[in-house]
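1. This is a predicted model, with the sequence first.
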Amino acid sequence: MNAEYLDLRLQRCPMALLLAKRAAMQLAIDQSLTILSHDLVSIRDMAGFFSQPPFTVKLNTDANVTTLYVTKRNTL
């Protein structure tokens, strides 16, 4: 399993969501993407998008930075 990293702390929605979607679509099955963000609107939108198949998402907030751990799963 490979891991990818995306720092979106300088981006705001809708660009943050667009960049996150673009990176996530390139993931292979069971590959993970770690996303950093501190924009609350972007975090909410990304968490909503990645909570739908084929993705799973976990969030961790620490000192004004939220880390989203996105994994692409097999939907079959």
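-> Cool, got the structure.
2. from here on, contacts and neighbour counts on C-alpha atoms
-> Noted.
3. What helix or strand is Gly48 located in?
-> helix 40-50 (DSSP states H and E).
4. One more to weigh against that first structure:
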Amino acid sequence: MASLDLRDQVCPMSLLLMKRHVVLLEVGQTTEIWVSDPSSKSDIVRFLEKNAYTLSCNKQGSDFCLLVTKEKEPC
């Protein structure tokens, strides 16, 4: 599983880096994305929910771990 650590990034850079990362996923592939900034987490979750991804979010200390799966190719 690929992983992306954005704990030292804030928006909008974290959102842009996440978009670059998830677009490379194959359908059915899962990645782990780490963020610590709550605003970045909210923006990333909002983007993923509106697009072809499913996710689960786990809080670990002050960080968030997002497990993201690409469900289909975007239109």
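-> It's in. Everything numeric here is computed off the predicted structure, so don't read it as measured data.
5. Any idea what the TM-score is?
-> Once superposed, the chains reach a TM-score of 0.91 (TM-score structural alignment, normalised by the length of structure 2), with 73 aligned residues with a C-alpha RMSD of 1.1 Å.
6. related to what we said a few turns ago, and the next element down the chain from the helix holding Gly48 of structure 1?
-> Following helix 40-50 of structure 1 in sequence, per DSSP H and E, is strand 55-62.
7. Which element, helix or strand, includes the corresponding residue of structure 1 for Ser14 of structure 2?
-> Alignment note: Ser14 of structure 2 maps to Ala16 in structure 1; criterion TM-score structural alignment. Using DSSP H and E, Ala16 of structure 1 falls within helix 15-25.
8. Can you name every helix or strand that that helix contacts?
-> strand 32-37, helix 40-50 (3 or more C-alpha pairs under 8 Å, 6 or more residues apart in numbering; DSSP states H and E).
9. Quick check: the residue most central in space within structure 2 vs Tyr53 of structure 2, distance?
-> In structure 2, the centroid-proximal residue (C-alpha atoms, centre = their mean) is Ile33; its distance is 4.9 Å. Per C-alpha to C-alpha, to the nearest Å, Ile33 of structure 2 is found 13 Å from Tyr53 of structure 2.
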